[in-house]
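> could you look at this predicted model? Sequence included:
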Amino acid sequence: MNKDASFYRWYILAGALIGWFALILQFTLTMLHRSLPVATSIIKYFSYFTILTNLLVAICFTVLWLHKNNKLYKFFSRSSTITAINVYIIVVGAVYNLVLRKLGHPQGFFKLADELLHSVIPLIFLIFWWIYVPKRSLEWRQLGGWMLYPLSYLIYTLIHGALTDYYPYPFVNVTVLGYRKVFFNCCAITLAFLVLSFIFIAIKRKQKTKII
């Protein structure tokens, strides 16, 4: 194994460990400080786009590190899959740091979990994507498929919110904002996903990439 390949292996291992640590830490804090039944708290934990997307990142890094030649590895090693996850996790970081950070001031382990999930892991994955993801297989037509995950999440959130009156993010809170404002916010978020996807595909199609 050459030095580049060795660093690649260590990098994705570190990414996987940091990802799982952050998710487990946030889950532990959620359970320790819950005021609701366990089942409800677990459902709410997995209702956050941040958690689901960081879970995707952790699984991706883990599967790549294990390097088993199966359908799961073939899926997560595709340039299109990694680029789509990169779009999702960058949106997580951008929305938190530009919109949500000012709404709360977590302390202690809550702050550590927040920084890992919203700042550190998005940066780690962005660097990984920039250095190691091959560009030649990326195509503009793949963009539509990338939107299925965030659109499905938005639909689930609105349906779940209508049934339980629980909305994980203030900009999709129908009870407070009403459907018209939430629809506008959802369109703006969808546009952000599309713009980032266009940018990342354009970058990758011109970039010389180190492939391991």
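Looks like it arrived, so ask away. Numbers count the residues shown, from 1 in each chain.
> please make it C-alpha for all contacts and neighbour counts, starting now.
Noted.
> following element in sequence after the helix or strand containing residue 150, please.
Assigned by DSSP states H and E, residue 150 falls within helix 148-164. Beyond helix 148-164 on the C-terminal side, the first helix or strand identified by DSSP H and E is helix 174-177.
> distance between that next one and the chain's centre?
25 Å (Cα atoms, centre = their mean, to the nearest Å).
> ok, and what's touching that helix?
By Cα atoms under 8 Å, 6 or more residues apart in numbering, the residues outside helix 174-177 that reach it are 158, 161, 165, 167, 171, 182.
> the residue most central in space within the chain and residue 32: what is the separation?
When Cα atoms, centre = their mean is applied to the chain, the residue found nearest the centroid is residue 53 (2.8 Å). Residue 53 sits 23 Å away from residue 32, going by Cα to Cα, to the nearest Å.
> same question, residue 137
Distance, residue 137 to residue 32, by Cα to Cα: 45 Å.
> related to what we said a few turns ago, wait, the residue nearest to the centre of the chain sits on residue 85?
Yes: the pair residue 53 and residue 85 passes the contact test of Cα atoms under 8 Å, sitting 7.4 Å apart.
> which SS class is residue 105?
Here residue 105 takes the coil state, with states given by DSSP: H, G, I helix; E, B strand; the rest coil.
> what about it, neighbour count?
By other Cα atoms under 10 Å, the residues close to residue 105 number 8.
> and residue 198, by the same measure?
Neighbours of residue 198 (other Cα under 10 Å): 14.
> same question for residue 155.
12.
> one more to weigh against that first structure:
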Amino acid sequence: MRPLSTCWRLAFGALALWTMGFCFVARHPSVDAVDFFSYFTVLSNVIGGVALLAGAVPGWRDTAWADGLRGGAALYLVITGAVYALVLDGPVTTWAGWVQHRIMPVVAPLDWLALAPRRLPARRTLACWLAFPLLYLVYVLAHGAATRWYPYPFLDVRRHGYEIVTGYTVGIGAAFVTVAALLLGGAGLRRRAPPRGTP
């Protein structure tokens, strides 16, 4: 399984990072670098690409930090795919869109569950998983207040007001906690499952 999993991670990790690099180079002139990296989709795909590549490198593979990064990437990409499909409800019309919103949100959690870590993440790792989207929200609201630009319409305080934006963020926050619990539970079941052929 190791050569196959290494090829899998190298291929999809490189695909994610190459796609983000392509999108950055090809971005519209009105989108500066700060705005480009203000999209959670971009950040989650970059984290996913780095996590998969780190999980393929001998010496890094199966380390606590690499497994923690894989788990975080799985969490963020599941939410990325779900929010795009359920909240933004936008059609995927480009190959880059497919990579960002359809392929990587499946690849990252599949990698995490099929190749479960030897040790489940410590509590501080789980806290880091959940702290990142919270810090992202703080950044988006502060950046939006300063520039009057928001990366996602459901976070646009000018359009909706804080009450509606708070409702969206609470719902998405609950989704983060639920998906994190499911990923940890799924990885735990995989670790406890007996090998094939075991009576």
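Structure received. None of the values given here were measured: they were computed from a predicted structure.
> returning to what we had before: the more surrounded of residue 137 and residue 32 of structure 1?
Neighbours per residue (other Cα under 10 Å) separate residue 137 of structure 1 from residue 32, with residue 137 holding more: 12 against 9.
> make a PyMOL selection of the buried ones in the contacts of helix 174-177 of structure 1.
Buried subset of the contacts of helix 174-177 of structure 1, written as a PyMOL selection, criterion 16 or more other Cα atoms under 10 Å:
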select buried, resi 158+161+167+171+182
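> if we can go back for a sec, need the three-state assignment for whichever residue in structure 2 pairs up with the residue nearest to the centre of structure 1.
Aligning on TM-score structural alignment places residue 53 of structure 1 opposite residue 44 in structure 2. Assigned by three-state DSSP, the conformation of residue 44 of structure 2 is helix.
> mind listing what residue 70 of structure 2 touches?
Counting by Cα under 8 Å, 6+ apart, residue 70 of structure 2 makes contact with 48, 51-52, 55, 108, 112.
> how about it, what's its partner in structure 1?
If you follow residue 70 of structure 2 across to structure 1 using TM-score structural alignment, you land on residue 82.
> separation between that match and residue 76 of structure 1?
According to Cα to Cα, residue 82 of structure 1 and residue 76 of structure 1 sit 7 Å apart.
> shared neighbours, those two?
Listed contacts common to residue 82 of structure 1 and residue 76 are residue 60; contacts here mean Cα under 8 Å, 6+ apart.
> and the helix holding residue 150 of structure 1 against structure 2, how far off on average?
Superposed on structure 2, helix 148-164 of structure 1 shows a mean distance to its aligned partners of 0.2 Å (mean Cα distance after the TM-score superposition for structure 1).
> so that helix matches what in structure 2?
Going by TM-score structural alignment: helix 148-164 of structure 1 matches residues 131-147.
> contacts for that stretch, please.
By Cα under 8 Å, 6+ apart, the surrounding residues in contact with stretch 131-147 of structure 2 are 38, 40, 149-151, 155-157.
> circling back: for the match of residue 53 of structure 1, what are its contacts?
Neighbour list for residue 44 of structure 2: 73, 76-77, 80 [criterion: Cα under 8 Å, 6+ apart].
> who wins on neighbours among those?
residue 77 (30 neighbours).
> with adjacent residues omitted, what lies nearest to it?
residue 105 (4.5 Å; Cα to Cα, 6 or more residues apart in numbering).
> what's the helix or strand for that neighbour?
Assigned by DSSP H and E, residue 105 of structure 2 falls within helix 104-114.
> residue 201 of structure 1 now?
helix 179-206.
> which residues of structure 2 does that helix align to?
On structure 2, the counterpart of helix 179-206 of structure 1 by TM-score structural alignment is residues 162-189.
> buried set for the matching stretch?
By neighbour count with 16+ other Cα under 10 Å, stretch 162-189 of structure 2 contains the buried residues 165, 172-173, 175-176, 179-180, 183-184, 186-188.
> for that stretch, give me the average deviation versus structure 1.
On superposition with structure 1, the mean distance recorded for stretch 162-189 of structure 2 (mean Cα distance after the TM-score superposition for structure 1) is 1.2 Å.
> that stretch: how far from the chain's middle?
Centroid separation for stretch 162-189 of structure 2 versus its chain: 13 Å, with Cα atoms, centre = their mean.
> repeat that for stretch 36-48 of structure 1.
Centre-to-centre, stretch 36-48 of structure 1 and its host chain are 19 Å apart (Cα atoms, centre = their mean).
> name the surrounding residues that touch it.
Residues outside stretch 36-48 of structure 1 that contact it (Cα under 8 Å, 6+ apart): 27, 30-31, 34, 51-52, 157, 168.
> just the buried residues of those residues.
Neighbour counting with 16+ other Cα under 10 Å marks 27, 30-31, 51-52, 157 as buried within the contacts of stretch 36-48 of structure 1.
> so which two of those residues are the farthest from each other?
For those, the farthest-apart pair by Cα to Cα is 31 and 157; their separation is 21.3 Å.
> re the thing from before, how close does the match of residue 53 of structure 1 get to residue 146 of structure 2?
Distance, residue 44 of structure 2 to residue 146 of structure 2, by Cα to Cα: 24 Å.
> cool, thanks, signing off.
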